[in-house]
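Asker: Predicted model and sequence below, questions to follow.
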Amino acid sequence: MFRRPLLVAALTAFLAAPALSTWSIVVVNRATGEVAIACATCVEGINLATAVPVIRVGRGAAAAQSYLDDTQRNRRAIYAGLEGGLDPLVILQNLSQSDPGHQTRQYGIVDLQGRAVTFTGTQAGAFADGLTGVDGDLIYAIQGNVITGMPVLVAAEQALRATPGDLAAKLMAAMQAARAMGGDGRCSCPTTVPTGCGAPPPSFTHSSYVAHIIIARIGDQVRPCGALGCAMGQYFAKLEANWGLPTDPDAVVRLQGLYDTWRQSLIGRTDQVRSVAFAERAVLPADRFSRTRVRLRLNDWQGTPVTNAAASFTVRHAAGSAGIGQPSAVTRIGNGEWAFDVQATERAGLDLYEIVVQDGGRPVQLHPPAELRFEAVPALQADRASISASRGEGVLLRLDGGLARAQREYVMLLGLSGTAPGTLVAPGVAVPLNFDDATAVGIELLNTPFFVSAWGRLQSDGRALAALQPLPGTFADILGYELSFAWVTLQPIDFASNAVSVRIAP
């Protein structure tokens, strides 16, 4: 049953909402994790950042324009959708079902999963349209309403794609390109005919009165929608040419001035995108002894090494890290390089180290985090896969029972009949060897010059070495066979190692 009073109230609300005609560029960089929006309008004397943008750090960004939703309901729904990982198309579909004024709206929504959507309602002011695209790691949606024409959007797209440099440089160039095509048509043409002067108009002084660029990077403040909008966190860049009037310079021109000053202030400061953190050894055995150094190369946005000797660091495990290694203090190497050490434990897994740099400006979290994988160490390893019978080559066997088995008694066994299905030697303990005559011979020769340290105790670190040292010709009758080894703990027999096999070659 329809509730007419509620429907009338909803329709009245959106019909009374102000029309914020504008153009916007919503873009993310999947490689860097940046999410951004640039926007401009010929509506004078306002703070555009409270009205249009939606920023969810690490998820995506959006623009909600044309007739505004004063209740913020739509922008809050977009924010929640981005936060929850919804496809932008699904977010848009949800808006179409919940908002009776849907056809008066215009949206651009992009997320870091590489999905983008633009929507222009049938009641958005002409000229109104939008486009989406992909350029390498960039995913974007560009839209505008009451602009001079499609060239505004096309020029912005071309500049976004063609301009070298980082996302900030591309966004600023795209805004300038849109401005050159006339931008918001009401600044240069009669309000009733914003497309009447062409794109670009033959002569104009303003493309907009108000504009902004907002870029959020990984590690920036995650702040939900509030009284001042849905893009009110502390972000990498928040350049706002707000409150502009027709008597002020063009908003994009003012925005360019803010951009240039901001860029100048970041020279010599650590840049998240241009700096790198990496482990010298990306993979360590989980053997409790191996170590590696994680190097930090700090550069500013121009790629120049940051040489501030007073820089300080916070290193912690990032979300999703296995939390295995304990980083040492960060030490300075020189010429923009710092480092810290990590030592392996017995645990296997992937560590992710989140590194925050404080060099006198705002804290900078390096992205992506440094990765270090710890691989499980087999309880038994052989130093070679084959031995020569004619040369009497031997094999070194490395035992590692871990600290839990330190000082335990062990015995090394061998066989020539394969490793499966194995032999049960105690309840729940199967040795991965099929016992045979070679097994019996090996037991008889334990701790002889032929089978060195094959019976003994693990050291205090849980490790030991054994060796098979045959004389030349000893294995002449079993060429082509595989000799397999495994060890078990004694008193009690409660552990059996993996098997290793060595081929007998001529």
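Answerer: Arrived safely, thanks for sending.

Asker: From here on, just use CA atoms for contacts and neighbour counts.
Answerer: OK.

Asker: Just give the number of residues close to the nearest residue to S388 once chain neighbours are set aside.
Answerer: In this structure, S388 finds its nearest non-sequential neighbour in A505, 4.8 Å apart by C-alpha to C-alpha, 6 or more residues apart in numbering. Neighbour count for A505, taken as other C-alpha atoms under 10 Å: 18.

Asker: show me where this protein has helices.
Answerer: 4-16, 73-83, 88-98, 150-162, 167-180, 251-265, 437-444 (DSSP state H).

Asker: ok, A173 - contacts?
Answerer: Counting by C-alpha atoms under 8 Å, 6 or more residues apart in numbering, A173 makes contact with A156, A159, L160, T163.

Asker: Second structure for comparison follows:
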Amino acid sequence: MATFSIVAADPRVGMWGVGVQSKFLAVGAVVPWAEAGVGAVATQAWANVSYGPEGLALLRQGLSAEEVVDRLVQADPGRDHRQLGVVDAHGRAAAYTGAACLEWAGHRVGPGYACQGNILAGPAVVDAMARAYEEARDRGLPMEERLIEALRAGQAAGGDRRGQQSAALLLVKPRGGYGGYTDRWLDLRVDDHPRPIEELHRLVRLHRLYFGAPDPSRQVRLEGAVVEEIQRLLQATGYYRGPISGRLDDATRQALRTFQLNENFEERVVGDEVIDGDVLDYLRDLARRRPAGGGPATGSAVGGGAP
């Protein structure tokens, strides 16, 4: 599996994750493994997929990233064909590249991350990934953007010599999953695409729209001209059939609620008297894209809200 990936941790904010790209179908089904408060693992090259669950089990026992790498590869007779990156609960990172991995193959380890790849254009790929990750971290970008920047830099430096096909991001944090029931905060895959990293970034932006915390400075009060605009937009998208009155009456409230729930924005409902600015922008865009004569418009959402 010709692949380049990054494992990273930010224990300060309680987040661990993996970003990966490959000329391989559905790379996200094989390479990335992570558990909140435990660590993250990327297993690739002639991947030994058992490195994922076994690596997390060893991390759960309190072993360091370096100890986990040593334990896994020493027990594996096929170690020369394996490549592995690990980051532990404390942000310590380690990596391994087997001697039989196809050229160019290698890794770079830094504070809180490890970049690794095989069948690459050259060492510049993992060097560029490491620089991009550190620069994004120093700029204060969130973890998902840091990983995207690392993948983009790796691709720009030559990437997988065979080309592109799939990419994935897996990020975990305590109670980070939908409804707080799991730690799987962001789990996005592009399984087959000519520009998988850019498509992955598009999905990351959608994830932020649906699951990101509402910004109080972006709240818009539901009164006067705003209500009139929303009535027109809801009417254009098929959610509202009442008059354009500018009054926040029961019919308007119900139409707005139906829109927000139908479009999977329940995480951004912030009260009866305001609307989240990002949701209002989405509604404006939805009204522009509504086919003439159609029913309620639907957006480009994937995986939002209630399944």
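Answerer: Happy to help now that I have it. Only a predicted model underlies this, so the values are computations on that prediction, with no experimental measurement involved.

Asker: Mind telling me the TM-score for this superposition?
Answerer: After superposition, the two chains reach a TM-score of 0.65 (TM-score structural alignment, normalised by the length of the second structure), with 217 aligned residues with a C-alpha RMSD of 2.3 Å.

Asker: returning to that earlier point: the contacts of A173 of the first structure into CSV, with extra columns for distance to G84 of the first structure and neighbour count?
Answerer: Putting those into CSV (distance: C-alpha to C-alpha, whole Å; neighbours: other C-alpha atoms under 10 Å) gives the following:
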residue, distance to G84 of the first structure, neighbour count
A156, 30, 28
A159, 32, 20
L160, 28, 25
T163, 32, 15
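
Asker: Identify, from those residues, the entry nearest to A426 of the first structure.
Answerer: L160 (69.3 Å; C-alpha to C-alpha).

Asker: That closest one pairs with which position in the second structure?
Answerer: Under the alignment (TM-score structural alignment), L160 of the first structure pairs with Y133 of the second structure.

Asker: Equivalent analysis for S24 of the first structure, please.
Answerer: Per TM-score structural alignment, S24 of the first structure is aligned with S5.

Asker: Hmm, that match is touching N118, no?
Answerer: No. Using C-alpha atoms under 8 Å as the test, S5 of the second structure is too far from N118 to be in contact (9.6 Å).

Asker: related to what we said a few turns ago, and V43 of the first structure, which of the helices of the first structure is closest to it?
Answerer: Per C-alpha to C-alpha, nearest to V43 of the first structure of these: helix 251-265, 11.0 Å.

Asker: Give me the buried stretch members for stretch 100-114 of the second structure, please.
Answerer: 101-110, 112-114 (16 or more other C-alpha atoms under 10 Å).

Asker: picking up where we left off before, give me whichever of the helices of the first structure is most buried.
Answerer: Most buried of the helices of the first structure, by mean neighbour count (mean count of other C-alpha atoms under 10 Å): helix 167-180, with a mean of 23.

Asker: how big is the offset of it relative to the second structure?
Answerer: For helix 167-180 of the first structure, the mean deviation from the second structure after alignment is 1.2 Å (mean C-alpha distance after the TM-score superposition for the first structure).

Asker: looking at it, the match of L160 of the first structure is touching R146, isn't it?
Answerer: Yes. Assessed by C-alpha under 8 Å, Y133 of the second structure is found in contact with R146 at 5.3 Å.

Asker: aligned partner of P151 of the first structure in the second structure?
Answerer: With TM-score structural alignment as the criterion, P151 of the first structure lines up with A124 in the second structure.

Asker: residues contacting the aligned partner of G62 of the second structure in the first structure?
Answerer: Counting by TM-score structural alignment, G62 of the second structure lines up with G85 in the first structure. Shown in contact with G85 of the first structure (C-alpha under 8 Å, 6+ apart): R59.
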